[in-house]
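Colleague: curious how this folds, go ahead:
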Amino acid sequence: MSLVPVSLSRRAVVAAAFSPILAPGVHAQSGRPIRLVVPFAPGGSTDILARAIGPKLSVALGQTVLIENRAGAGGSLGATDVAKAEPDGLTLLMGHIGTLAVNPAIYPKLGYDPLKSFVPVAWVARVPNVLVVSASSPAKTFQEFVELARKQPGRLTYSSGGNGSAAHITFEYLKLRAKFFMVHVPYRGTAPSVTDVLGGQVDATFTGAPAVLPHIRSGRLRALAVSSAKRIPALPEVPTVAESGYAGFEADQWYGVVAPAGTPAALVTRLNAEINKALAQQDVAQQLATEGALPTPTTPQAFGELIAREIPRWAEVVKAGNVKAD
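Modeller: Now for the predicted structure:
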């Protein structure tokens, strides 16, 4: 471990401590790992994506990358923790549509500002949502599902992993566009919300592909539509909502890495390059495909533009659906 004279400026200390990020192949001098914070419990899509790219970053940077799960308040606790961290490249957030675009409309006293508290690093992936019903549902197609909901306003139910979750706002967006009403049943997590659709206690859910693909393949759930602009490779026979009569409908979950505001541009550039390289590696691509995730390598600027576009868009949906936090 290199010793840095106390007289060096803070900027010089940061540069010396984190030269492994700036210079490929140099071993870490600080001895401190990089924290990649996942603001949710282990096992979800955010966690899976972080653990897919984490080991690749460790090798590329010559520095240990630790995945740290810090769940709570719809991802806000973990995001706030990262927002308050030193902008030295050692603390990163695996953010997603909820933490970076939806939460500002739901939590009036959010501990961070998605646009001011962070600098975008890399857009990692998008995960299409899939509208599913149980195999015993009378709705065999998306159109039949919408008609059924319209004929029985308030009698049908849909589940999500919690108030303000991606599944919740996606379904609210569908209700808004298709003009029908169903009752929301929030759960503490995606898994139980899917389990009760399987069991018939809830009529439908519109959640990320990873949570429902195994049940669709086993025949226990019926996929009616996907939220992406185009059909997805994992479910090529399932139409999009857009092609089913609602042009322009798109409501994928998306995920990406951000760092605390003030993180040096050189670190951001290097991290972006290494994450994009990781996404191009065959084993990572295969892992993402298994999860129904589509890699989205691009620039930090493009990812920042996505976040800026999504915040007002989902604020309208939250307001129209009167979405509240737990």
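Colleague: CA only for contacts and neighbour counts going forward, please
Modeller: Will do.
Colleague: thought Lys116 was touching Ala261?
Modeller: Yes. Lys116 lies in contact with Ala261 (CA atoms under 8 Å); the separation is 6.8 Å.
Colleague: the two - which one has more neighbours?
Modeller: Neighbours were tallied for Lys116 and for Ala261 using other CA atoms under 10 Å; the higher tally belongs to Ala261 (20 against 11).
Colleague: what about the closest residue in space to the more buried one that isn't next to it in sequence, how many residues close to it?
Modeller: Leaving out its chain neighbours, the residue that sits closest to Ala261 by CA to CA, 6 or more residues apart in numbering is Phe118, at 4.3 Å. Neighbour count for Phe118, taken as other CA under 10 Å: 25.
Colleague: go on, Val65?
Modeller: So Val65, with other CA under 10 Å, has 24 neighbours.
Colleague: and it, how far from Ala204?
Modeller: Applying CA to CA, to the nearest Å, the value for Val65 to Ala204 is 38 Å.
Colleague: try Pro108
Modeller: From Pro108 to Ala204 the distance is 29 Å (CA to CA).
Colleague: okay, the two: which has more neighbours?
Modeller: A side-by-side neighbour count of Pro108 and Ala204, using other CA under 10 Å, places Ala204 first with 29 against 9.
Colleague: ok, that one touching Asp196?
Modeller: No. Ala204 lies out of contact with Asp196 (CA under 8 Å); the separation is 9.0 Å.
Colleague: ok, now which ones touch Val241?
Modeller: Contacts for Val241 (CA atoms under 8 Å, 6 or more residues apart in numbering) come out as 142, 225-228, 247, 249-250.
Colleague: at 7 Å instead, please
Modeller: By CA atoms under 7 Å, 6 or more residues apart in numbering, Val241 lies in contact with 225-227, 249.
Colleague: in the protein, where's the longest strand?
Modeller: strand 118-127 (DSSP state E).
Colleague: what does it rub up against?
Modeller: Counting by CA under 7 Å, 6+ apart, 83, 208-209, 252-261, 268, 271-272, 275, 292-300, 303-304 sit against strand 118-127.
Colleague: now show me the structure for the sequence below, then we'll compare the two:
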Amino acid sequence: MTEFSLTRRSFIVAGLASCAFAGSAHAAYPDKPVRWIVGYPPGGATDAIARLIGRPMSTSLAQPIIVDNRPGAGSSVGASALAASPKDGYTVASADNGTLIINPVVYRKLQYDPDRDFRPVGLYAGINLLLCVRTDSGIRTGAEYLEKAGSATQPLLYASPGIGTPLHLAMERLARDAKVPLKHVAYKGMAPALNDLLAGVVDSIVIDYTTAGPAIKGGTIRPLAVFSEARLPVLPDVPTIAEQGLPGFAAGAWHGLIVPNGTSDEVVSRLSDGLATALTDPLVKTRYAELGLDMPASDPETFRRRWDEDKALWQPLIRSLDIKLHG
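Modeller: Next comes the predicted model:
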């Protein structure tokens, strides 16, 4: 009797242990920390936005989100790391126009293919671009800028944070559509570009509001136009390019969250829901307003449409400019 009781008890315990093991093997996602790859250095805008979003998203997922900075080659290093990661939702990455649209055209050797390797989770930030000059410039509007560019004996110089960036391409498209000559001066980042504008080395700059805001408030640079479809709440008196002679013109940059292709629908849905919840966080909303960031719809379908539309718009322009980079 004792032997039977022990045997039966052992069987019951073993069965419970087996069920517990099976439950853990199929535990609801996520049941461990999520790694968020950022393809740019710590302290930059992309990193700061990811960390801002990561805090409330971590709360929504009930798991820590660990930011892993993998800078290099215009976010290609980080994107390549994501492409090689397991398709389980425990590694995600920031993606921007450069990652998904520009890099595949400008880099001669790329270790990933966006369409083959990645799946969209959701957009989480729209970056607004501005055309600016020094405050001592005689040019006061975007229309005046284009008029002067069209009549000048030498092309106006404009600075950008690098060849093949969304900012550079926005100005190339502006020059093309307005049929005016502009000369690009590329810098390694926005800080040196802004410094040379203030020093008088270049006539103008294409810059994101997040970077330009303090200089505009400090009175050292003047915004002539915004590249968005509508005026910015933080700059209500600055007209769009479309309002100043180029109807329908709009250009900008965005940030989105991606996972390796092959990640399940259930995991993508959970991540997308977590991202959407994070965007409703009061601190996130306040910081977005301060930084002049747009808050786009964060579902995978909206992201995919934007990705495809911008690919069709920008890749032909890049090819026409024959931009090639090594990295």
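Colleague: related to what we said a few turns ago, just give me the mean distance for the longest strand of the first structure relative to the second structure.
Modeller: Superposed on the second structure, strand 118-127 of the first structure shows a mean distance of 0.8 Å to its aligned residues (mean CA distance after the TM-score superposition for the first structure).
Colleague: after that strand comes which helix or strand?
Modeller: strand 129-134 (DSSP states H and E).
Colleague: one step back: and the contacts of Val241 of the first structure as CSV, adding neighbour count and secondary structure?
Modeller: Formatted as CSV, the contacts of Val241 of the first structure follow (neighbours: other CA atoms under 10 Å; DSSP: H, G, I helix; E, B strand; the rest coil):
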residue, neighbour count, secondary structure
Ala225, 24, strand
Val226, 31, strand
Ser227, 27, coil
Phe249, 19, coil
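Colleague: just name the closest of the residues you listed to Pro233 of the first structure, please.
Modeller: Val226 (11.2 Å; CA to CA).
Colleague: correct me if wrong: the closest one contacts Pro128.
Modeller: Yes. Val226 of the first structure sits in contact with Pro128 when judged by CA atoms under 7 Å, with a separation of 6.4 Å.
Colleague: just confirm Ile53 of the second structure is within a helix.
Modeller: Yes. Under DSSP: H, G, I helix; E, B strand; the rest coil, Ile53 of the second structure falls within a helix.
Colleague: roughly how far apart are it and Leu291 of the second structure?
Modeller: Ile53 of the second structure is 14 Å from Leu291 of the second structure, by CA to CA.
Colleague: neighbour-wise, which of these two wins?
Modeller: Ile53 (23 against 20).
Colleague: quick check: closest non-adjacent residue to the residue nearest the centre of the second structure.
Modeller: Centroid check for the second structure by CA atoms, centre = their mean gives His255 as the closest residue, at 2.3 Å. Nearest residue to His255 of the second structure in three dimensions, chain neighbours excluded: Asp96, at 4.6 Å (CA to CA, 6+ apart).
Colleague: residues near that neighbour, how many?
Modeller: With neighbours defined by other CA under 10 Å, the count for Asp96 of the second structure comes to 23.
Colleague: surely it meets Trp254?
Modeller: Yes. At 5.6 Å, Asp96 of the second structure and Trp254 qualify as touching, with contact defined as CA under 7 Å.
Colleague: tell me the gap between the helix or strand harbouring Ile12 of the second structure and the middle of its chain.
Modeller: Using DSSP H and E, Ile12 of the second structure sits within helix 2-25. Distance, stretch centre to chain centre, for helix 2-25 of the second structure: 51 Å (CA atoms, centre = their mean, to the nearest Å).
Colleague: go through it and flag the buried ones.
Modeller: For helix 2-25 of the second structure, a neighbour-count test (16 or more other CA atoms under 10 Å) marks nothing as buried.
Colleague: could you do stretch 239-253 of the second structure as well?
Modeller: Buried, per 16+ other CA under 10 Å, within stretch 239-253 of the second structure: 239-244, 249-253.
Colleague: can you check the distance spanned by that stretch, start to finish?
Modeller: Terminal residues of stretch 239-253 of the second structure are spaced 18 Å apart (CA to CA).
Colleague: likewise for stretch 138-145 of the first structure?
Modeller: Stretch 138-145 of the first structure has an end-to-end distance of 8 Å (CA to CA).
Colleague: and stretch 276-285 of the first structure, by the same measure?
Modeller: 11 Å.
Colleague: and stretch 215-222 of the first structure, by the same measure?
Modeller: Taking CA to CA as the criterion, the two ends of stretch 215-222 of the first structure lie 8 Å apart.
Colleague: what's the matching range in the second structure for it?
Modeller: Aligned by TM-score structural alignment, stretch 215-222 of the first structure falls on residues 215-222 of the second structure.
Colleague: name the residues of that stretch that come out as buried.
Modeller: For stretch 215-222 of the second structure, by 16+ other CA under 10 Å, it's 216, 221-222.
Colleague: likewise stretch 52-63 of the second structure?
Modeller: For stretch 52-63 of the second structure, a neighbour-count test (16+ other CA under 10 Å) marks 52-58, 60-61 as buried.
Colleague: also stretch 157-171 of the second structure?
Modeller: Those would be 157-171, for stretch 157-171 of the second structure by 16+ other CA under 10 Å.
Colleague: can you give me the strands in the stretch 151-300 of the second structure?
Modeller: Here the stretch 151-300 of the second structure has its strands, by DSSP state E, counting those that start in this stretch, at 156-160, 182-186, 204-208, 221-226, 253-260.
Colleague: may I see those strands organised as CSV, with distance to Glu147 of the second structure added?
Modeller: Formatted as CSV, the strands of the stretch 151-300 of the second structure follow (distance: least, CA to CA, whole Å):
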stretch, distance to Glu147 of the second structure
strand 156-160, 11
strand 182-186, 12
strand 204-208, 14
strand 221-226, 13
strand 253-260, 26
